[in-house]
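Asks: Next come a sequence and a model predicted from it.
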Amino acid sequence: MSPTATPYVATQLRGLIYYHLDNDLIQNALFLAGRLHGLEPRSADAAHLLALCNFRMGRLKAAYEYSRDKAMKGQHLGCAYVFAQACLGLGRAGDGISALDKSRGLWGGRNHWNKHSETSRRHLPDAAAVNCLLGKLWRAHNDVTKAIGCYVEALKLNPFMWDAFTELCDTGAAIRPSNVFKITPEMSAYLAASSMLGPDSPPANEDAPPQSTAGPNGIFTPGADPFNSTMRQNGEGGSKFGVPNLFSRAGISLPKSNATRGLDAETPVANGGLHDDDVMMGEGGGKPLSRVPSAEPPQAPVRRSRQPPSLTDSAIDVPRMKSITTRSRGKSGSETDAPEPTKPAVNGAQKRSISGHTSQANINASTDPSSQPRRSHRLMQSVQDQFRPSGSRTTTISSREAEAKEREKREAKRAKLPTAAKGRSAAAGGVGRVISGNRKPVQEQAAVVTESAKEREALQWLLDLFAKIGNGHFQLSRFRCQNAVQAFSEIPLSSRETPWVLAQIGKAHYERGAYAEAEEVFAKIKKMAPSRMEDMEVYSTVLWHLKNEIELAYLAHELMEADRLSPQAWCAIGNSFSLQREHDQAIKCFKRATQLDPTFAYAFTLQGHEHVANEEYDKAQQAYRCAVSADPRHYNGWYGLGRVYEKMGKYEMAEKHYKAAAHINPTNAVLIVCIGVVLEKTRKPQLALAQYTIACELDPRSALARFKKARALMNVRNAKEALAELEILKDIAPDEANVHFMLGRLYKMMHDKTAAIRHFTIALNLDPKAAQYIKEAMESLEDDDEDDWDDDDDDAT
C-alpha cells in the first residue's frame, strides 16, 4: 500500500468502527480498532477508539492503559473521557480528575443540546457530560463540595442531565427542583433562531447542518455552533456573501467558504480545528438549505452581473433558477425586434413586476425571511443575480454586451405593446401577481411561528414533568416520605405507572413504616417488570417485616432465575434465611452480595444485623463501618453502629452514632427513640422525654414511641399524661400485653387497685409466658410503688 493511501484506509476503518459501535457489535468494533491502532500507532483517534471499544466491553483495565498516555497529556478529549470513566470504575478517581482538568480547554465551551437525533450524534462529550463525570469522580475522591459544584454546572448547561440531579440529591445538597428544570438561555436561543427561519431551513444548531459535507462512509462534520461565542470572534457568521448582517441578526449560521469545506471531506481528528472538532454521524446530512422543485419551467432572462472570480458554483448555497434552454436562447437571439405576446405565468413560477425584474414564487423562507415581499425579494434577487455564474450563455460576445442586448429587447417589447395592454400587463402581471404571490411567505412565516410555539410548549412540558419527578425524588432523598408520595401522585398517569416511579413510591412507604402499602406497590412493579432487579432488596425487606415467608422465598427464587449475579438477588435469599432464623446462612448470602458489588451499602448493613443477632458485635461493627464507607449518607449503617455500642454498654458512643443517623434522616421516629433510650440509660430522663415527644410528633401512630414516652412520664411521676399516652397506645395496639401490663402498674401507682387488677389479668391472658412477672406485680399491690422501672420487663416492639 502506498503511503498516500494510509489516510484513506484510516478513514474507512473509522467509519466501520462507528458503524459497529452504533449497531452494538462491540466485538467487531474492537477487532477493527486493533487494525486502526496498528496502522496509526501514534494517532490519538486510534487510541481513543481502541480504549472506547474495550470500555464498552467492560475491560476497564485495558481501556485505562490504551487511553492513559494521550489522556494525561490533555490533548485529546475522547481519550481523557474514556480514561476518566475507567478510573471511576477502577477506584482511581484522582487520575481521572487530573486528565479531565488538563483537557478542560477542549470541552469547556461545548454544548450538544438538541444535536443528537435518530439519524445523527456526536461521539465526543460536551461540558455537561464531562462535569457530571467530574462530579462522580470528586465524590469518589471524598470531596463532596467540589462534586456538588460539578453537578450544578452540568445541570445549568443541560437540565435533562438526570444522573447529575440524582447524584446531587444523594450528596445532601439543598436544592430547589423548580429552579433546576427550566429553559436555559441556550434553549431560548435555539427556539428564537428556529422561529425566525423558514420551514425548509434548519436552525443554526441543527444536528446535521446544510454546510456539512459527507465522506464516503457517511461521516459528517458539523458546522458552526451557535452556542459557542468564539465563532464570531474568528470572523464566522458576520455576513453572508458580503451582505452585511442580513442573516446574522437572526442568529443563523452560514456555510463556510469553499476552501474550508474542501478540508472536511475526510473524517477529522477529534480535536482538530475550530469547526471540525467533532464527528457527527448521520444518514442524510440533515435537511437541505432549500427545496427547489426538480421540474421547473423555463424562466425569463434576467439582468446578470459579473461573477466574482474568487467564487465558484459549489460555494453558492442559495436557490438557483434553471439555465435558459436552447429554444429560449435561439428565440432571444433571432427575434430582437418582434413583439412578444403577453402570456400568463407558467404554473405561477415566474412573475414580472412593474420595474421589469422577475420574482420567483418558489423562493422558500430560508432565502426570504422578511415579511415585506417586494423589498426583500428584490434584495435577495440582487444577491442571487450578483453571484449567479454566467457560463450558461454560449455566445461569443461579452457578458456586458449580452446584458445590454437583453435589456434593449425587453424595452422594445414593452414599447410595441398597446397602451391598454401595457396597463393591464403592468397591473395584473406585476403588482397584482406579486401581492398574491406574497401570501405564501406570510403563511409560511405563520407556520414557522406555530411550529416554534409547539416546540417550546413540548420543551416546557418535559421540563415540568422532570420538575415533578425531581421534586418527588428530592423529598425522598430528605426522607420526607409523605411529601414524596404526594409529589409523585401529581405526575401524569402515563409517567406515574412506570417501574421507576412506582419503586420510589414503594420506598417512600417503606421508609415511613407503611409496609402493607409498600408491599402492594412492589408487587405491582414485579408484575409490570418481572425482570427488574433495582430496589428488589427493599421489597425483600418489606416482606421480612411482614413475616411473609412464602412470598419472600418465591421472590428470592425469581430473582435468582433472572440474574444470579445481582446483589439484590442474594440480599433476598439472605432475608429469606434470616426470617427462618438461619443467621449463618443469611450472613453467607449477604457476603456474596458485597463481593458482587463492593459499593452496595445495604448488603453490608443486613450482614451487620445478622451478626448482632448472633451476638458477634465485633464482626457487626466491621460490617456497619463498611456500609458507611461505601455510602456516608446510609443512615442504616450509622444506626447499626449505635446499636452495637449500646449492646456493648458504650452509651455515649451509641448516642453519637444515633444522632449521626438522625441527622441524615430526621423524620425517622425509631432513630429519635433510640436516642431517648440511651439518654434514659445515662440518667437523663428529661432529655429522654423530649426525644420521645419529638418521636410521637413525627409518627403519631408509632407504638414504640408512645410506649417509651409513657414510661418516661411515669419515671418523672407524671401519671396524668402517662395515662393519656397509654390510652392512645391501647387503641393503636389493643392486643399488646406490655401495654396492659404498663396500665396495671400505672393504676397501681395511682392507687386504683381495681383497674390495676383488670389490666394485669388482660396482660396475663394475652401473654401466658409472662405469668410469673404479672403475678408478682399483682401480689405486690399492697406494697409501695418502686421509684424506677426495669427496661427488661416492659419493652414493646
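Replies: Received the coordinates, thanks. Residues are numbered from 1 along each chain as shown.

Asks: Only C-alpha atoms from now on, for both contacts and neighbour counts.
Replies: OK.

Asks: Quick one: residues contacting the residue nearest to Lys182 when sequence neighbours are not counted.
Replies: In this structure, Lys182 finds its nearest non-sequential neighbour in Leu463, 6.1 Å apart by Cα to Cα, 6 or more residues apart in numbering. With contact set as Cα atoms under 8 Å, 6 or more residues apart in numbering, Leu463 has these partners: Phe160, Phe181, Lys182, Ile183.

Asks: put this beside the first:
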Amino acid sequence: MKKTKTKPQISLLSLSLSLSLSESKMKEEAMEAILRNTVQNSLRHFMYKNAIFFSEFLCAEFPSEANLQLLASCYLQDNRAQCAYHILKGTQMAQSRYLFALSCFQMDLLNEAEAALCPANEPIAEVPNGGAGHYLLGLVYRYTDRRTNAVHHFKQALSLDPLLWTAYEELCILGAAEEAAAVFGEGAAICIQKQYLHHTFASHNSHVSEEDRNLTSSRNLVSAEEVSPRQLKQLSGNNVREVPGSCQGMTTSVRGAGQPPNGVYHLSLYNTPSPIATQFSAAAPPPLCRNLQPNGSNTSTAAADSSPRSTINSTIQAPRRKFVDEGKLRKISGRLFSDSGPRRSTRLAAEAGANAGTNAASVAGNGTNNSSKYLGSSKLSSAAFRSVTVRKVPNWANENFDEGMRNEVFDDCRSNIVSGAGALPSVDNKALDQEGATMPCSGVLLNNSKVLTGTAEILSLLRLFGEGYRLSCMYRCQDALEVYSKLPHKHYNTGWVLSQVGKAYFELVDYLEADRAFSLARRVSPYSLEGMDVYSTVLYHLKEGMKLSYLARELISTDRLAPQSWCAIGNCYSLQKDHETALKNFQRAVQLDSKFAYAHTLCAHEYVALEEFENGIRSYQSALRIDSRHYNAWYGLGMVYLRQEKFEFAEHHFRTACRINPSSSIIMSYLGTALHALKRNSEALEMMERAILADRKNPLPMYQKAKILESLESFDEALEVLEELKEYAPRESSVYALMGMIYKRLNMNDKAMLHFGLALDLKPSATDVATIKAAMEKLHLPDELAEDS
C-alpha cells in the first residue's frame, strides 16, 4: 500500500518541478527575445542611445558573446569605436573578431586590427566575414605599406562578392585593377546568382514562418497553470527557431520574438546576410552552392516551357568554401522541407492550402550612389582651356519606378518550425533552369529569367563605372571621359559620376569644364562632398575668389567635420596669399581624417610657400605613406629639391611622378628642367618635346624649351619657339623678357628694349621687375662687362 501511494507523490513532484523549470526557461527566452527585438527596432530607427541602453540591459541579464556583439554593433553605429574596442577585446568568435578589427581600424590601431583578422597562432585561420573581412584586411595592409598583400586581399574580396565595389576602387587606386570587363564578367554573374539564390532561401526560411513564430511566442507567454502538461511539452518543444545570420554559423536566436511588419530581420548593420555588402558589412558572403529552387509548387509555372532557356552554367564554379558541409546541409534540408511532418494547427494547414498558388512579380530598378576616396591634385598652373559639352541634369520628378507586388511566400511551408541554423532546402536543379522558376526576395517573387536579366544589367553598368574609374586612376582621363559618356543619362547625371568627370577635366588642366561638371554635381547632390576638395582647387586656379568663398561656406554648413570643407576654406586663404591661415585650415583637415592624402599635400604646398622646406618635405612624405601613387606629393618633393638645387633628387622625384601620371605635361616640363640643370640637354629637349605634344596649349614646356635653346646659343630656334608661344600666352611677361634677353645677346638693342618694355607693361612680379630693369640698364654694355657688373 505504501508503494502504491509513493508513486503518485513522486510523479506529481517531478511534474511540478518540470513545469516550474519549463515556465522559468520560457520566461527567460521570452525576455531575451523581447530585449533583442527592442535593440533591433531601435537600431532600425537610428535611436542609438535607446539601443545601447537595452543592449547593456541584455548583456547584464543574459551574458554571452553574441549579446556583446550586439552591444558593440550599437556603439560602432553610434561612431564610438573606442567603446566597441573595450567590449570585444579578448573575444574569439569570428563575428567578434571582425567587429573588434573594425573598431581598431577606426581608432588607427592597425596592428591590432591585423592580429584580430589573422591571429598569429592560427596562420591558416579563415578571415572572418568573407568578402567584408578580406576588404578590411586589405585596407590594413594598404595603410601599413604592404601593397602586394593589400592587392591579394582586395582581389579575394571581389572573388567572394563581385558587388563589393569599394574593393575594386582600392585596386584602381593601387594601380592593380584588371579591366572591368574581366572583373564584372560572366564569372561574376554566376557568383552573384548563386549568392542571390542562397540569400533568398535563407530569407525564405525566416519569412515563411513569421506567423508561426508570432503564434508560438504568444503561446509561450501563457502561464503554465493554464495549460496541461501535454500542451506544455508540445509548446516547449516548438518554441525555438534560429535565424541564419550567415553560412559560417554566426546565428542570432529570436526565440519566438515578434517580427517587424515586413517580416524581415534587421539584425544590425554589421550582420546582414545580403550578398550586396556595404563597405563594412559584417556578414560573410554566402558560400557558392548549387542551383536552388523553392520546394513549394507554383501553379503559374507548372505549365511553363520546360526548356532551359535561362540556364545557369553549373559547370563554371568559383573555389568552394571548405567550411560548408554540403552532405549535412542536404540531410537537414531533406528533413526541413519534407511533407511528412505534422502541421501544428488545423488553422495553419487550411491557410497554407488556401495560399498555395499565390504568385507575384516585381520590376526591379537599379542604380548606384558610391563614393570613392580621391587621390588629389596639386596646384599646377596653365592658361589653356577647352570647351566640351557636359550633359544636362535630368528632371528627377519624372522618374517613376514600379515597386512590384507583395507576395505571400510559400504559405504551405509555414507550419515547419526549425531549430537549426544555416539549413538549406533540398532542390531539383532542373526546375531552376525553367524560365518560369520563381524565387522569393523580401516578400516579392522574382522568376529566374528576371534574376538573370537584373544581374546582367547591373554588371553591364558596373563595367562602365569600373572601366571609367580604372582609367581615371591610370590618368588616362580622355579615355575615362569617353567611357563615362556611354552611361545612361540617369546614371551620368548623378553626383558621383559628375564628380569623376570633373576630376578628369581637372587632371587634363581643363579648369573651365571641370568647373562646369562640379557645378552640375553640386546641383544634383548638394549634400555630397565627393570631389569638393578638388573643386575648390579648380576655383583656386581660375582665381574665382567669390565662388570659392561661397563654396567653402556651403560645405562648412553641410558638414563641418569633413576634411573637404576645411580644404576649401584653406584654398580661400591661400588665394588671398594668407598662407599661415591657409595652413591652419589644411591642418584641421588632416586632424579630421589622417588618411586624407590630399590634405597632407596641401599642407606641404603652404609650408613651401612659407619657405619652411623641411616641414614641407615631411608633409609630402606623410601623403606618400598613405598613398604611394599620390603623384602630387612626388611632384611637390621634386619642386622642393629643385629650389634647393639638389638636381639629382629632383630628377628622381619628377621621374617617379611621371611614371605614375605619364600624361602630365607640367611634370614632364619640370623633369626636363631638372635634366637641363644636370647638363643632360639632349634628354631635356626630348622631354620638352613630349610635354608639348601632351598639351599644345600649355605654355610652360615651350618656354622651358626656349630657355634650353638659348643656353645652347641656338637663338634663332629659341625665337621661333617664343613667337609661337606668344599666340598661346599673349599676356605672359616672362615670354617678352626672355625675347629681350635673346635680342640683347644678338646685339639687337632696339628690339631688346621694345620687348623689355612690353614685359614691364604686363605688370610682372616685383622680382621680375627688378631683373628686367637691371637688364635694361646694362643694355648698351658688352656682355662681358654686363656680367661683371
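Replies: Great, that's in hand. Since the model is a prediction, treat every value here as computed from it, not as a measurement.

Asks: does Ala208 of the first structure count as helix, strand or coil?
Replies: Classification of Ala208 of the first structure using DSSP: H, G, I helix; E, B strand; the rest coil returns coil.

Asks: just checking, it touches Leu289?
Replies: No: Ala208 of the first structure lies out of contact with Leu289 (Cα atoms under 8 Å); the separation is 11.0 Å.

Asks: Of the two, give the one with the bigger neighbour count.
Replies: Each of Ala208 of the first structure and Leu289 has its neighbours counted (other Cα atoms under 10 Å); Ala208 has more, 30 against 21.

Asks: Quick check: the equivalent of that one over in the second structure vs Gly263 of the second structure, distance?
Replies: Correspondence of Ala208 of the first structure to the second structure, assessed by TM-score structural alignment: His204. Distance, His204 of the second structure to Gly263 of the second structure, using Cα to Cα, to the nearest Å: 10 Å.

Asks: what's the answer for Ser628 of the second structure, then?
Replies: Taking Cα to Cα, one finds Ser628 of the second structure at 48 Å from Gly263 of the second structure.

Asks: Which parts of the first structure are strands?
Replies: Shown for the first structure, the strands assigned by DSSP state E span residues 121-122, 219-220, 239-240, 243-244, 280-281, 350-352, 358-360.

Asks: among the ones you listed, which is the most enclosed?
Replies: strand 219-220 (a mean of 29; mean count of other Cα atoms under 10 Å).

Asks: Quick check: nearest residue in space to Ser485 of the second structure, chain neighbours excluded?
Replies: Nearest non-adjacent residue to Ser485 of the second structure (Cα to Cα, 6+ apart): Tyr492, at 7.2 Å.

Asks: Could you count how many residues lie near the aligned partner of that neighbour in the first structure?
Replies: Aligned by TM-score structural alignment, Tyr492 of the second structure pairs with Arg496 of the first structure. Using other Cα under 10 Å, Arg496 of the first structure is surrounded by 16 other residues.

Asks: Is it correct that Leu555 of the second structure is in contact with Gly531?
Replies: No: counting by Cα under 8 Å, Leu555 of the second structure stays clear of Gly531, with 11.6 Å between them.

Asks: picking that back up, top of the contacts of Leu463 of the first structure by neighbour count?
Replies: Phe181 (25 neighbours).

Asks: so how far is His780 of the second structure from the counterpart of that residue in the second structure?
Replies: Using TM-score structural alignment, the partner of Phe181 of the first structure in the second structure is Phe184. As judged by Cα to Cα, Phe184 of the second structure and His780 of the second structure stand 72 Å apart.

Asks: cool, and Arg347 of the second structure?
Replies: 114 Å.

Asks: List the residues that contact Lys155 of the second structure.
Replies: Ala167, Tyr168, Leu171.

Asks: Can you get me a residue count around Asn298 of the second structure?
Replies: Counted with other Cα under 10 Å, Asn298 of the second structure comes out at 17.

Asks: How about it, nearest residue that isn't a chain neighbour?
Replies: Using Cα to Cα, 6+ apart, the closest residue to Asn298 of the second structure is Gly357 (5.7 Å).

Asks: one step back: please identify every residue contacting each of Leu555 and Gly531 of the second structure.
Replies: With Cα under 8 Å, 6+ apart, Leu555 of the second structure and Gly531 have common neighbours Gln564.

Asks: now the helices for the stretch 651-797 of the first structure?
Replies: 651-664, 669-681, 685-698, 703-715, 719-732, 737-749, 753-766, 771-779 (DSSP state H, counting those that start in this stretch).

Asks: Turn the contacts of Lys155 of the second structure into CSV, columns for distance to Ala657 of the second structure and neighbour count.
Replies: CSV is the format used below for the contacts of Lys155 of the second structure (distance: Cα to Cα, whole Å; neighbours: other Cα atoms under 10 Å):
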residue, distance to Ala657 of the second structure, neighbour count
Ala167, 25, 28
Tyr168, 23, 26
Leu171, 19, 22
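
Asks: which ones are touching the closest residue to Met533 of the first structure other than its chain neighbours?
Replies: If the residues on either side of it in the chain are set aside, Met533 of the first structure comes closest to Gln568, at 6.4 Å by Cα to Cα, 6+ apart. For Gln568 of the first structure, the contacting residues are Met533, Glu534, Asp535, Met536, Glu537, Leu559, Ala593, by Cα under 8 Å, 6+ apart.

Asks: Kindly provide the distance from the counterpart of the third one in the second structure to Gln564 of the second structure.
Replies: Translated: Asp535 of the first structure. Asp535 of the first structure maps onto Gly531 in the second structure when the alignment is built from TM-score structural alignment. For Gly531 of the second structure, the distance to Gln564 of the second structure (Cα to Cα) stands at 8 Å.

Asks: Identify the residues contacting Ser665 of the second structure.
Replies: Arg690, Ala691, Ile692, Ala694, Asp695, Asn698, Pro701.

Asks: Compare the residues you listed and tell me which has the most neighbours.
Replies: Pro701 (30 neighbours).

Asks: Now that one: closest residue in space, sequence neighbours ignored.
Replies: That would be Ser669: by Cα to Cα, 6+ apart, it lies 5.0 Å from Pro701 of the second structure.

Asks: Contact partners for the one you found?
Replies: Met687, Met688, Ala691, Leu700, Pro701, Gln704.

Asks: Report the two of these separated the most.
Replies: Of all pairs drawn from the contacts of Ser669 of the second structure, the one with the longest distance (Cα to Cα) is Met687 and Leu700, at 12.3 Å.

Asks: what about the aligned residue in the second structure for Gly91 of the first structure, neighbour count?
Replies: For Gly91 of the first structure, the aligned position in the second structure is Asp108, judged by TM-score structural alignment. Per other Cα under 10 Å, the neighbour tally for Asp108 of the second structure reads 15.
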